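Asker: for reference, the sequence and a predicted model appear below.
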Amino acid sequence: MSKQRLLLVDGMAILFRAYFATSFTGSIRRTSTGVPVNAVHGFVRYFMDAVNKFDPTHVICCWDMGGKTFRMDQYDGYKSNRPSAPDDLVPQFDLVKEVVASFNVPNIGIEGYEADDCIGTLASMYKDQADIFIVTGDHDLLQLVDDTVSVAIMKKGIGNYMVYTPQLLLEERQLTPVQVIDIKGLMGDTSDNYPGVKGIGEKTAHKLIQEYGSIDALLANLDGVSKTVRTKIEADMDMLHLSRQLATICCDAPLDTDINVCGWSYDREIVLNKFDELEFKSLVALIS
């Protein structure tokens, strides 16, 4: 029997991408009753493209649940700079999950955790029995790359991916997966709103990790670092450790998903009914 292929879909990343790819024109696709559906429509196109490209035997879609996460308990400012979702997008959060469910694909999310944590947990649960492909736009997930886990970063337009394996990550960025975390620990993350070490940007972080291999080795050899860098690190030691913690995807979230209920097979009639309800005539050709 050929090996299983599990596609893990970063639902929020794709939904937001679909929303912004279509809303910048100012005209939002709506049903005849006025329900905004532009993000859901775009999501289906991205989703079906990923299924066709990676040809999975199993598919799971992971979501942020909104509300407080354990990282906010660790650091008050975590993601506090995020603007709230556009009004036209909010009603589409539930709609998109209905569409995913119509394909017989589980929607997974856990209160207090992020979608990344669900993806990391599922990848670590199943990487020994399946080849795993994670579809996302989020470079943080590169820390999950492994011999059987590939991270497909979506590029501009539908159907364009950069599929990272350990080899490609090393070739393109000179990094191992675990070093992705250490770089974020040093430089912080403006989109998630944690600072790292004040005054250390991506270039310096990359150079230090190249040279020392890890934050731990760097701290063990602080005497060998230039005085300016050493002073910055010593002044921000607590934040360095906290930022590294915040950057680390949790791979043991309390999930009890069974891969056997995630097989990729759907009832065309059920999907057609959902498309009909949302007036997605142009997408009917995508489903066999």
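Answerer: Everything's here; your move. Note that the structure is predicted; figures quoted are calculated from it, not measured. Residues are numbered from 1 along each chain as shown.
Asker: every contact and neighbour count from this point should use C-alpha atoms.
Answerer: Noted.
Asker: the stretch 151-288 of the chain: strands as residue ranges?
Answerer: Using DSSP state E, counting those that start in this stretch, the strands of the stretch 151-288 of the chain run over residues 161-164.
Asker: following element in sequence after the longest helix seen in the chain, please.
Answerer: If you go by DSSP state H, the chain has its longest helix at helix 38-54. Sequence order places strand 58-62 as the next helix or strand after helix 38-54, per DSSP states H and E.
Asker: so which elements touch whichever helix or strand comes after that next one?
Answerer: Per DSSP H and E, strand 58-62 leads on to helix 70-74 as the next helix or strand towards the C-terminus. Where contact means 3 or more C-alpha pairs under 8 Å, 6 or more residues apart in numbering; DSSP states H and E, helix 70-74 is packed against helix 237-247.
Asker: for the helix it packs on, list every residue counted as buried.
Answerer: Buried residues in helix 237-247, counted by 16 or more other C-alpha atoms under 10 Å: 237, 239-247.
Asker: residues in contact with that helix?
Answerer: 71, 74, 140, 181-182, 184-186, 188, 194-197, 233 (C-alpha atoms under 8 Å, 6 or more residues apart in numbering).
Asker: the longest helix of the chain versus strand 58-62: what angle between them?
Answerer: Interaxial angle of helix 38-54 relative to strand 58-62 (axes from the mean of the first three to the mean of the last three C-alpha atoms, to 10 degrees): 150 degrees.
Asker: residues of helix 38-54 that come out buried?
Answerer: By 16+ other C-alpha under 10 Å, the buried positions in helix 38-54 come out as 38-47, 49-51, 54.
Asker: what's the answer for stretch 23-41, then?
Answerer: For stretch 23-41, burial by neighbour count (16+ other C-alpha under 10 Å) applies to 28-29, 36-41.
Asker: and for stretch 142-153?
Answerer: In stretch 142-153, counting by 16+ other C-alpha under 10 Å, buried: 142-146, 148-153.
Asker: export these as JSON lines, with columns for secondary structure and distance to N160.
Answerer: Below are those laid out as JSON lines (DSSP: H, G, I helix; E, B strand; the rest coil; distance: C-alpha to C-alpha, whole Å):
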{"residue": "L142", "secondary structure": "helix", "distance to N160": "17"}
{"residue": "Q143", "secondary structure": "helix", "distance to N160": "21"}
{"residue": "L144", "secondary structure": "helix", "distance to N160": "20"}
{"residue": "V145", "secondary structure": "coil", "distance to N160": "19"}
{"residue": "D146", "secondary structure": "strand", "distance to N160": "21"}
{"residue": "T148", "secondary structure": "coil", "distance to N160": "21"}
{"residue": "V149", "secondary structure": "strand", "distance to N160": "19"}
{"residue": "S150", "secondary structure": "strand", "distance to N160": "15"}
{"residue": "V151", "secondary structure": "strand", "distance to N160": "13"}
{"residue": "A152", "secondary structure": "strand", "distance to N160": "9"}
{"residue": "I153", "secondary structure": "strand", "distance to N160": "8"}
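Asker: the structure to be compared is supplied as follows:
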Amino acid sequence: MKQNILLIDGMALLFRGFYATAYRGNFMKTSAGVPTNGVYQFFRYLLDATNTFSPTHAICCWDMGSKTFRTDLYDGYKSNRSAPPEELIPQFDLVKEVVESFDIPNIGLENFEADDCIGTLARHYATEHNVLILTGDQDILQLVDEGIQVAIMRKGQGNYEVFDHENFYEKRGIKPAQMIDLKGLMGDSSDNYPGVKGIGEKTALKLLQTYETIDALLENIDQLPKGVQAKINADLEMLHLSRTLAEIKCDVPISCRLEDALWKYDKEKVTKKAAMLEWKNFAKVL
């Protein structure tokens, strides 16, 4: 029987939850002074998603530090990101403790990003089951396939845009796998790699709609407008590097047994954890 497996992009939800409440200065500190706003909001998002999509299983994936094989390849990768706010730092460990109280496995591996763990698990489970990835991060759209959907969180709680292999082309004008080559051409300002200087999303989309892949594009480079040829030739090395940085690895050495990921939590255990964090109204959310 096919199961419905929810893969959660932990950092995407935690950061989103933190900033959604922090802008009002609402850090929800415990009497010991520990801020919990990001963690609290994380679980409101999680519970809304489980109510909306009714998974049978849930797994949460995490980044394990800022150094990965991508920073080894390109030291500018994500170097534009400032340090997290001090109120968020204690919440990185705290959120995993609360995830454990729900009996949801926490998965992460040093030298890889959460995306790589999500990609590996998604490909593995999708051979026999249905996978839904919950995130706010567009990079994960490259994983959309038969059996793999991505729910992008939009503004406002409970607002999702779901991408699947049937609606993807209509929404994006390319196939999911072409998202990697799209990033190779146009780069990614949030991850701080440039792609080909002077080629933006509009041109990159047009090129991929015509030639499908970067490899086919390079084989036919003499057919391109002179200006585009010049830009690509001037940035060939960065084009290939950007494509490598953009691609989510789906063969990371991690695994998670489905029986360890059943979405069936012990309300008493969760309530106890919530009480420790002084969340008075959490029982109403459960």
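Answerer: Happy to help now that I have it. Values in this document were obtained by computation on a predicted structure and should not be read as measured data.
Asker: of the contacts of helix 237-247 of the first structure, closest to E211 of the first structure?
Answerer: D182 (12.6 Å; C-alpha to C-alpha).
Asker: now do the contacts for the aligned partner of that closest one in the second structure.
Answerer: By TM-score structural alignment, D182 of the first structure lines up with D181 in the second structure. For D181 of the second structure, the contacting residues are 208, 213-214, 243, by C-alpha under 8 Å, 6+ apart.
Asker: just so I have it, where are all the helices in the second structure?
Answerer: Using DSSP H, the helices found in the second structure span residues 10-22, 37-53, 69-73, 91-101, 114-126, 168-172, 178-186, 201-211, 214-219, 226-234, 236-246, 267-276, 282-285.
Asker: out of those helices, the one nearest C256 of the second structure is which?
Answerer: Per C-alpha to C-alpha, nearest to C256 of the second structure of the helices of the second structure: helix 114-126, 7.9 Å.
Asker: what angle separates the closest one from strand 57-61?
Answerer: Using the same axes, to 10 degrees: helix 114-126 of the second structure against strand 57-61 is 150 degrees.
Asker: quick one: helix 114-126 of the second structure to the first structure mean distance?
Answerer: Helix 114-126 of the second structure differs from its equivalent in the first structure by a mean of 0.4 Å after superposition (mean C-alpha distance after the TM-score superposition for the first structure).
Asker: tell me which residues of that helix come out buried.
Answerer: Residues 114-123, 125-126 are the ones in helix 114-126 of the second structure that count as buried (16+ other C-alpha under 10 Å).
Asker: distance of the match of D182 of the first structure relative to T21 of the second structure?
Answerer: Distance, D181 of the second structure to T21 of the second structure, using C-alpha to C-alpha, to the nearest Å: 36 Å.
Asker: go on, I148 of the second structure?
Answerer: Distance, I148 of the second structure to T21 of the second structure, by C-alpha to C-alpha: 31 Å.
Asker: and V51 of the first structure, what's its match in the second structure?
Answerer: Match for V51 of the first structure (TM-score structural alignment): T50.
Asker: quick one, what contacts that match?
Answerer: Applying C-alpha under 8 Å, 6+ apart, no residues contact T50 of the second structure.
Asker: ok, which of the helices of the second structure comes nearest G158 of the second structure?
Answerer: helix 37-53 (6.2 Å).
Asker: mean shift of the closest one relative to the first structure?
Answerer: Per aligned residue, helix 37-53 of the second structure averages 0.6 Å (mean C-alpha distance after the TM-score superposition for the first structure).
Asker: any idea how far the closest residue to L217 of the second structure other than its chain neighbours is from L218 of the second structure?
Answerer: Counting by C-alpha to C-alpha, 6 or more residues apart in numbering, Y211 is the residue found nearest to L217 of the second structure once chain neighbours are left out, at 5.4 Å. Look at Y211 of the second structure and L218 of the second structure: by C-alpha to C-alpha, they are 9 Å apart.
Asker: now Q178 of the second structure
Answerer: 15 Å.
Asker: what's in contact with stretch 158-168 of the first structure?
Answerer: Stretch 158-168 of the first structure is contacted from outside by 45-46, 49-50, 53, 142, 145-147, 149-155, 176-177, using C-alpha under 8 Å, 6+ apart.
Asker: then stretch 29-39 of the first structure?
Answerer: Contacts of stretch 29-39 of the first structure with the rest of the structure, by C-alpha under 8 Å, 6+ apart, involve 15-20, 22-23, 28, 88-89, 91-92, 278-279.
Asker: and it, end to end?
Answerer: With C-alpha to C-alpha as the measure, stretch 29-39 of the first structure spans 8 Å from end to end.
Asker: what about D223 of the first structure, neighbour count?
Answerer: Burial of D223 of the first structure, expressed as a neighbour count using other C-alpha atoms under 10 Å, amounts to 10.
Asker: next up, the contacts around it.
Answerer: So D223 of the first structure contacts R230 (C-alpha under 8 Å, 6+ apart).
Asker: what does it align to in the second structure?
Answerer: With TM-score structural alignment as the criterion, the equivalent of D223 of the first structure in the second structure is D222.
Asker: repeat for T257 of the first structure
Answerer: Under TM-score structural alignment, T257 of the first structure pairs with C256 in the second structure.
Asker: where's its match relative to E113 of the second structure, distance?
Answerer: Taken as C-alpha to C-alpha, the span from C256 of the second structure to E113 of the second structure is 16 Å.
Asker: can you check Y74 of the second structure too?
Answerer: Applying C-alpha to C-alpha to Y74 of the second structure and E113 of the second structure gives a distance of 15 Å.
Asker: more neighbours: those two, which one.
Answerer: E113 (23 against 16).
Asker: how many neighbours does the residue nearest to L109 of the second structure when sequence neighbours are not counted have?
Answerer: Nearest residue to L109 of the second structure in three dimensions, chain neighbours excluded: M64, at 6.2 Å (C-alpha to C-alpha, 6+ apart). By other C-alpha under 10 Å, the residues close to M64 of the second structure number 15.
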